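Student: Mind looking at a prediction? Sequence and model below.
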Amino acid sequence: MGFINFVLAISPIAFVLVGILAFKKPAMKVAPLALVWTMLLAFTYFNISGLTFQENVVVLDGLLWKGIKEGLKIVAMVFGAFVILNTLKRTGAIEDVKNTVARVSGQDRRVQLIVVGMMVPIFLEGAAGAGAPAAIAAPFLVALGFDPITAIAVALLGDATPCSWGGAGLTTINGGAALVEAGISTNALNSAMVGRIHMFGVLIIPFLMVALAFGRKGFRGIVPYLFYSGITSGAIMFLISNFVGPEITSMGTGLLSILLSVVYVKFVPIKTPEEYRYQFHKDARQQYSAFRAMSPYIYMLIMLPAVRYLVPMFVENGFALLCTFGYIVWVDVVIFICAILGALTLRVKKDELFEVFRMTARNVMPVLITMGSLLVLAYIMQAESTGMMSLIAGDIAALAGTLYPAAAVLIGSLGSFITGTGLGSNIMFAGMHTEAAATLGMNPITVFAGQNAGASLGNLICPNNTVAACATVGEVGNENKVMRKTLVAFAVILVEYMVLAMLYTLVLFPNFGM
């Protein structure tokens, strides 16, 4: 029965993956069917609370409306990001955006890929989080001329490490609260240990991005820069997470990495093969100044961290105010305001802007069906009335034994795969890991670090995030193409993190913070 319970509990996840990857069906068709199957399980096999049919309807009805509400919040962010991309296309400012980035980051398209695909998302995760990094970076990469599917996969990969801290360190601070409240750890210790894992993830991500976007031949002449960007970004992430604190780890790492990358390309020649050199159009006339062309993104880079940090600083209960309608809502509002300000700066006429709104709305509305279905599915699996997610994690933990630190990484990834957030995964499983570590005589701080790192990594393949990112560049229905790319990178980093979790817990830091 135990095996059957596990198989049925994990079947909604399998349904989504098989439908998207094996049958190559768009998520908009797979998600509602997976939800129907999950609801059937909730009414029958996993009605562990013994609820009557009417009581179950009440529970699931509440989860259904919660999924629709949260789905609307995500769609709102996608809408704002897509409005910016469509505005740049309509005005022709995209060409000036490309030229501006090429002048700042060098003419090597692979350098542009790393700066915009990895460093900008790390900064944006610290400035806002809530899915903003991929939703902004993917359209930006498309504006630079990258294939949309590749752009989405790279943007998701760039956000695979900083999610452990999220906006102002919330993922580690709130997610690790169970350890802090029990007197087992502190926010500083939790941040320090997960930083020691992620610094090795950041080290290899530039190589994974180039392989993903250009294949093996893409490494010609760029390997020294890839080592430089990986080592410097990893070192900065280590230093800030270990000696400053979780609040500014992501934002500080992203910002300093961008600056150091600009310094490198200015002073170290890169032997760029012609096929990877950004080509300026000889006959093209600069239509907009660099500031005007880049204005929507410049406004976001300023306003997102400004609102996030200044409102709590100068307004009483400021953070609670930002979270009044849910954390993601203020991010939605800021991105939309930046889209409007960008349109004004580019002097887009009112009629043209309304046409951009109409075109964007047509493109993103189908996302609500997908996002709502996936979110409700996740809420049902997490619900105490079904116990599905707890059963999955418990079975993996029971089977692991000595390999538990590696299992914690996998459980963390599964948690964010379902919930769509590293914070949700950490909150869900931090207590379980603490108890398991005590039973096995292991260090709970290093075990939780594995959970925290895995939770961040799981965002890379989360269907919710993939659908949202696809929507920002008009690729709804092509989620299978994106996931085929991201799954390979996910598997590589997952193995790396499992090995690190085992080494840290059993060999290198068995008494860390004890």
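Tutor: On my side now, so go ahead. Since the structure is predicted, the reported quantities are computational estimates derived from the model, not experimental observations.

Student: Please count neighbours and contacts with C-alpha atoms only from this point.
Tutor: OK.

Student: burial count for residue 162?
Tutor: Neighbour count for residue 162, taken as other C-alpha atoms under 10 Å: 32.

Student: Just to check, it is in contact with residue 130?
Tutor: No - Residue 162 is not in contact with residue 130 according to C-alpha atoms under 8 Å; the separation is 11.7 Å.

Student: Okay, one more to line up with it:
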Amino acid sequence: MHAVGGSLAGTALLGLVPLAVFFVLLMVVRRSAFQAALGALVTALLVGVLGMGMPVRLGLLSASQGLLNGLFPIMLIVVAALWFYELTVVSGRFEDLRRCFNAVGRGDLRIQAMLIAFCFGGLLEALAGFGAPVAITAAMLMALGLPKLKSAITVLVANTAPVAFGAMAIPVTTAGNLTGIPPEDIAAVIGRQSPLLALFVPLLLLTLVDGRRGLRQLWPVAVVVGLVFAVAQYWCSAHFAYELTDVVASLAGFAAGVLMLRRWQPRTPDDQRSQVEAERLPARRVTLAVLPYVLVIAIFAVAKIHVGGLDMPDILSVATLKWEWPGLYGEILTPDGKPSTSAVYSLEVLANPGTLLIISGILVTLVYSLVKDRDQYPMSAALSVRTAGRTLVTLRGAIATVATVLMLSYVMNQSGQTVAIGTWLAAAGGAFAFLSPILGWLGTAVTGSDTSANALFATLQQTAGHQAGIDPTLLVGANSSGGVVGKLVSPQNLTIAATAVEEPGSERVLLRKVAKYSLAMLLVLCVLVYLQSTAVLSWMLP
């Protein structure tokens, strides 16, 4: 492993070169994420071949395996999730769901802003991700009467706690695919970290919207929403379907807020009343607006059933594609000389979240096509197919970027670069647990994607954990949790927020406003993960 003069430090620094190229191209040269990933991929191949002694053929084969993993299952899930969300938009039902959110809060702008930014934004993060929650909820807050920059800051801060489980928990699935750690185990660890943020984010949002007055007058409803969201996020991540964590948590938090407001009357100053009049929708329209989310929860629940002799995961796993990567398997060896399982490609065809989302979308299309008011809410199989095509076109840049990042990850992992870096960093010993979330924060802050951050650093965290004697699952989970608060300062997210509130060029102002919250939450996570790695809070882990 010590490819550079027998020195671990030298080998690790050489392995860091592709990551340095990626960050320099992205932040200094200001190239697109795809171009930066492509440049880093070429660099990783050169380092692997010239520095680590990897044959060119194996390097290219590693890249090809990463490409297929990036497309299936990772981007399949993302495309299916966004298509599912777009079906609610093109049918007009999404507008009814938005009205449901606008109608709550008894006309109090601060409560509506909190529920829309946190709960509705969390739901959008669960289904769409990739900046959609920030863009949509920022525009909604402006329509309610919240000032432009305040709207942007509010939704940026709100788009933290749900990020690790965004787009049907694709960051978790990605980390599991790369490390071989069951994604359910990673999700359970994250479910013991990110809910801590969820407890306090609603209170912070009230402060952002109306300062101390908003916090003093409305803290009870914020506590209820945050507590229910956090408990649901913890429960779903470990005991239900981790892919649905944000869906369940967002709907539960919203429902808790609505029930709270039926029994508790907020004091609303005149300057904090919403500019949008509440609209009472017929029960039928509310039911049809919520139906897609009920369906997707039901389908994922059925796929996880273990009752008596009925074991749906086992039944669905029958349709699993698995093969040893031709020309690569047997050439990549573990330290004990056995063929590495990293060179085995596996795809669950039926149990894959992407497949379950496609089934859900087909059912939504069928139901919406059969209802009688199609003149007002049009839906047909043809419209559904056209929407799928548009979704593919919309995501073509993201597909290329994520696939290239996965190619980079596979080349670095299978050439030994990641192992060298992780082993070197593990010299920090137990202190590495404190530093672990920072890697995830950095990866997401730069790339704008918790998925990309896990693709870059999940295997590195796993290696460092093994070498330092720290639970690797804890560190891989910490990587994703750290990425949660890195999203807050991501240039991509800042640009989306600035554009959504019609203030292009205000990214620096937004960064100055939100950076302190990002760093404060990162510090909390660093301390939490460190304590979880010791006897002090190890009881929190599954």
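Tutor: Great, that's in hand. As the structure is a computational prediction, the values presented were derived from the model and not from experiment.

Student: Longest helix in structure 1, by number of residues?
Tutor: For structure 1, the helix with the greatest residue count under DSSP state H is helix 53-91.

Student: contacts for whichever helix or strand comes after that one?
Tutor: Next helix or strand after helix 53-91 of structure 1 toward the C-terminus (DSSP states H and E): helix 93-105. Helix 93-105 of structure 1 has contacts (C-alpha atoms under 8 Å, 6 or more residues apart in numbering) with 88, 108-109, 111-112, 115, 143-145, 261-262, 265, 278, 280, 286-290, 293-294.

Student: if you set the cut-off to 6 Å instead, what comes out?
Tutor: With contact meaning C-alpha atoms under 6 Å, 6 or more residues apart in numbering, helix 93-105 of structure 1 is reached by 88, 143-144, 262, 290, 293-294.

Student: Same question for stretch 281-293 of structure 1: list its buried residues.
Tutor: 288, 290, 292-293 (16 or more other C-alpha atoms under 10 Å).

Student: Output those residues as TSV; include the columns distance to residue 316 of structure 1 and secondary structure.
Tutor: Below are the buried residues of stretch 281-293 of structure 1 laid out as TSV (distance: C-alpha to C-alpha, whole Å; DSSP: H, G, I helix; E, B strand; the rest coil):
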residue	distance to residue 316 of structure 1	secondary structure
288	41	coil
290	38	helix
292	35	helix
293	37	helix
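
Student: between the residues you listed, which is nearest residue 391 of structure 1?
Tutor: When the buried residues of stretch 281-293 of structure 1 are compared for distance to residue 391 of structure 1 (C-alpha to C-alpha), residue 293 wins out at 51.2 Å.

Student: and residue 275 of structure 1, what does it touch?
Tutor: Residue 275 of structure 1 neighbours (C-alpha under 6 Å, 6+ apart): none.

Student: that older thread, can you lay out the contacts of helix 93-105 of structure 1 as a markdown table showing distance to residue 507 of structure 1?
Tutor: Shown next, in a markdown table, are these (distance: C-alpha to C-alpha, whole Å):
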| residue | distance to residue 507 of structure 1 |
| --- | --- |
| 88 | 52 |
| 143 | 46 |
| 144 | 45 |
| 262 | 38 |
| 290 | 52 |
| 293 | 52 |
| 294 | 49 |
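
Student: End to end on stretch 130-149 of structure 1, go ahead and measure it.
Tutor: This stretch, stretch 130-149 of structure 1, spans 21 Å end to end (C-alpha to C-alpha, to the nearest Å).

Student: Next: stretch 422-431 of structure 2.
Tutor: The straight-line separation of the ends of stretch 422-431 of structure 2 (C-alpha to C-alpha) is 14 Å.

Student: And for the alignment partner in structure 2 of residue 317 of structure 1, the neighbour number?
Tutor: If you follow residue 317 of structure 1 across to structure 2 using TM-score structural alignment, you land on residue 314. When neighbours are counted by other C-alpha under 10 Å, residue 314 of structure 2 registers 14.

Student: next one: the helix or strand encompassing residue 314 of structure 2 to chain centre, how far?
Tutor: Applying DSSP H and E as the criterion places residue 314 of structure 2 in helix 312-316. Remark: helix 312-316 of structure 2 is offset 26 Å from the chain centroid, using C-alpha atoms, centre = their mean, to the nearest Å.
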